[in-house]
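**Q** Here is the input, now give the coordinates:
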Amino acid sequence: MKYRTMIGGTGKAHFAKIAAIGLVLALSGCLGLGGGKPPPTLFTLTADKTLPAGTVLSGNSAQALIVLDPETDQNLSNTRIAVQVDQSNVAYLAKAAWVERPARLFGTLMAETIRAGGKRIVFVGDDGINTSRNRLGGRLTAFGYDAREQAVIVRFDAVLNGAAGAVSTRRFEAKVPGVAAKPELIAPALNRAANQVAVEVADWVG
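**A** The predicted model follows:
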């Protein structure tokens, strides 16, 4: 991987090049390109807010909210933890993976967080319910680690469809800085950022 970073004069450009090379070397033991043996560690997302056992919510199917799995770019369409190395290079964190695709995990997390508010009957996917026009979907554009900032980033462009053809959109983003490129640190930070976005989405949906 090569970096072209120019900062001021020749001396600063040389320093930036050295720093970029150092970043690649530091990450080389943490990144992989897929294949090989299964990773020793599998991660998932856990909702901070959940509906207590025994809680009963009632209503009709037309009023229910259906939470769809977000769409993603190809780099998030697998179970690996994506690492943005620079503007055009994406790698994957070695020795770690999600138990399911990030879109499915995040969609389920949002559904549980909204359900925990006790205001809506919520289904994940169609779940056998297809009469409701209230649907929450969108695109998960970032869900991984940014090596340049040493931060995890979750970015979700939400699309809420309602009755009578009403459509609302909003971008949500959460960032946790100061995270080293280690699976045992990145995964919990992503869980925290995902929960922050899910709570904001739940407040927006109502």
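
**Q** going forward, measure contacts and count neighbours with C-alpha atoms only.
**A** Fine.

**Q** contact partners of the longest strand that the chain contains?
**A** Counting residues, the longest strand in the chain under DSSP state E turns out to be strand 134-146. By CA atoms under 8 Å, 6 or more residues apart in numbering, the list of residues contacting strand 134-146 from outside reads 62-73, 76, 81-85, 102-103, 151-163, 181, 186, 190.

**Q** Mind checking which of these land in strands?
**A** Per DSSP E, strands hold the following members of the contacts of strand 134-146: 65-67, 71-72, 81-84, 151-161.

**Q** any idea how far the spatially most central residue of the chain lies from V154?
**A** For the chain, the residue nearest the mean C-alpha position is F143 (3.2 Å; CA atoms, centre = their mean). Distance from F143 to V154, counting by CA to CA, to the nearest Å: 5 Å.

**Q** Please enumerate the shared neighbours of these two.
**A** Common contacts of F143 and V154, defined by CA under 8 Å, 6+ apart, comprise L190.

**Q** Looking only at residue counts, what's the top helix in the chain?
**A** Criterion DSSP state H: the longest helix present in the chain is helix 183-205.

**Q** which residues touch that one?
**A** Under the criterion CA under 8 Å, 6+ apart, residues 43-48, 93, 95-96, 106, 109-110, 113-114, 117, 143-145, 152-156, 158, 160, 172-176, 179-180 lie in contact with helix 183-205.

**Q** Try it again at 7 Å.
**A** Defining contact as CA atoms under 7 Å, 6 or more residues apart in numbering, one finds that helix 183-205 is touched by 43, 45-48, 96, 109-110, 113-114, 152, 154, 172-176, 179.

**Q** run this one through as well so I can compare:
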Amino acid sequence: MIRGTSGVALLAAALLLGGCVNIGAGGKPPAQLLSLTTKAVETSNLPRIAGVGQPIVIAVPSAPAAIMSNRVAVQDGPVSIAYVKDAVWVEPPVRLFQRLLSETVAAKTGKVVIDPRQFAVTPGIRLTGQIKSFGMDARSGRAVIIYDAVISRDGGKTVEARRFEASEPVAVVEAVPVGIALNAAANRIAEEVAAWVG
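**A** So this is what the prediction gives:
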């Protein structure tokens, strides 16, 4: 039997609702919505300062249509995709993942990380990418995330590309266990990305 991912520090992966959300016309609201929470901890409350060309911008990644929805995809065959019953993200996972990356990179590097939707500045580092997988692989019984990242430094003078992959075992394919496993996998990738960004 596959052992489930530890829930330590991941309780916030499921946000309980009081029945105020309705998914779809006439549908019942989910018992909980899933989110992603960073494990990285800010070590200082001191302000961060970045000059022109120094901030890091992390863009919302692109993704296939199956991942762009608020549901958790299950790859149950070479060409077939289903969804985990009652598993609904609080917002599209591409935005959750971008926020997790931003928080983790900021905490791990101590650098200024800005959201491209909020600031019109010239970044020193720009991180973009595509999520290839973000859900359950029913064949392996694991939650899988694959992120193809592209980083441009020095205002685009140098460009690097790298693939990041992480997976976690899931004992029972249900909303909360899958959400916890995906949160753990996302944090592993975010920490690797932070080390790469430097």
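
**Q** And the TM-score, once the two are fitted together?
**A** The TM-score (TM-score structural alignment, normalised by the length of the second structure) is 0.82; 173 aligned residues with a CA RMSD of 1.6 Å.

**Q** hmm, back to that, in the second structure, which residue range corresponds to the longest helix of the first structure?
**A** Per TM-score structural alignment, the counterpart of helix 183-205 of the first structure in the second structure is residues 175-197.

**Q** which one in the second structure is aligned with I129 of the first structure?
**A** Under the alignment (TM-score structural alignment), I129 of the first structure maps onto A120 of the second structure.

**Q** thinking again about what came up before, if you count neighbours, what's buried in the longest strand of the first structure?
**A** 134-146 (16 or more other CA atoms under 10 Å).

**Q** what do you get for stretch 147-163 of the first structure?
**A** In terms of neighbour count (16+ other CA under 10 Å), stretch 147-163 of the first structure has its buried residues at 147, 150-162.

**Q** next one: stretch 163-178 of the second structure
**A** So, applying 16+ other CA under 10 Å, buried residues of stretch 163-178 of the second structure: 164-171, 173, 175-178.

**Q** now do stretch 179-191 of the second structure
**A** By 16+ other CA under 10 Å, the buried positions in stretch 179-191 of the second structure come out as 179-191.

**Q** how close does the closest residue to Y147 of the second structure other than its chain neighbours sit to A65 of the second structure?
**A** Nearest non-adjacent residue to Y147 of the second structure, counting by CA to CA, 6 or more residues apart in numbering: I131, 4.5 Å away. Separation of I131 of the second structure from A65 of the second structure (CA to CA): 11 Å.

**Q** Run the chain-centre distance for the longest helix of the first structure.
**A** 8 Å (CA atoms, centre = their mean, to the nearest Å).

**Q** what's the mean gap between that helix and the aligned bit of the second structure?
**A** Here helix 183-205 of the first structure, set against the second structure after superposition, deviates by a mean of 0.5 Å using mean CA distance after the TM-score superposition for the first structure.

**Q** just the angle between that helix and strand 151-161, please?
**A** Angle between the axes of helix 183-205 of the first structure and strand 151-161 is 30 degrees (criterion: axes from the mean of the first three to the mean of the last three CA atoms, to 10 degrees).

**Q** hang on, the earlier thing: which of the buried residues of strand 134-146 of the first structure lies closest to F15 of the first structure?
**A** Within the buried residues of strand 134-146 of the first structure, proximity to F15 of the first structure (CA to CA) peaks at D146, which comes in at 21.0 Å.

**Q** Can you tell me what the closest one aligns to in the second structure?
**A** Aligned by TM-score structural alignment, D146 of the first structure pairs with D137 of the second structure.

**Q** quick one: the nearest residue to K175 of the first structure once chain neighbours are set aside and Q84 of the first structure, what's the gap?
**A** Residue nearest to K175 of the first structure in three dimensions, not counting chain neighbours: I153, with 4.6 Å by CA to CA, 6+ apart. Using CA to CA, we find I153 of the first structure at a distance of 10 Å from Q84 of the first structure.
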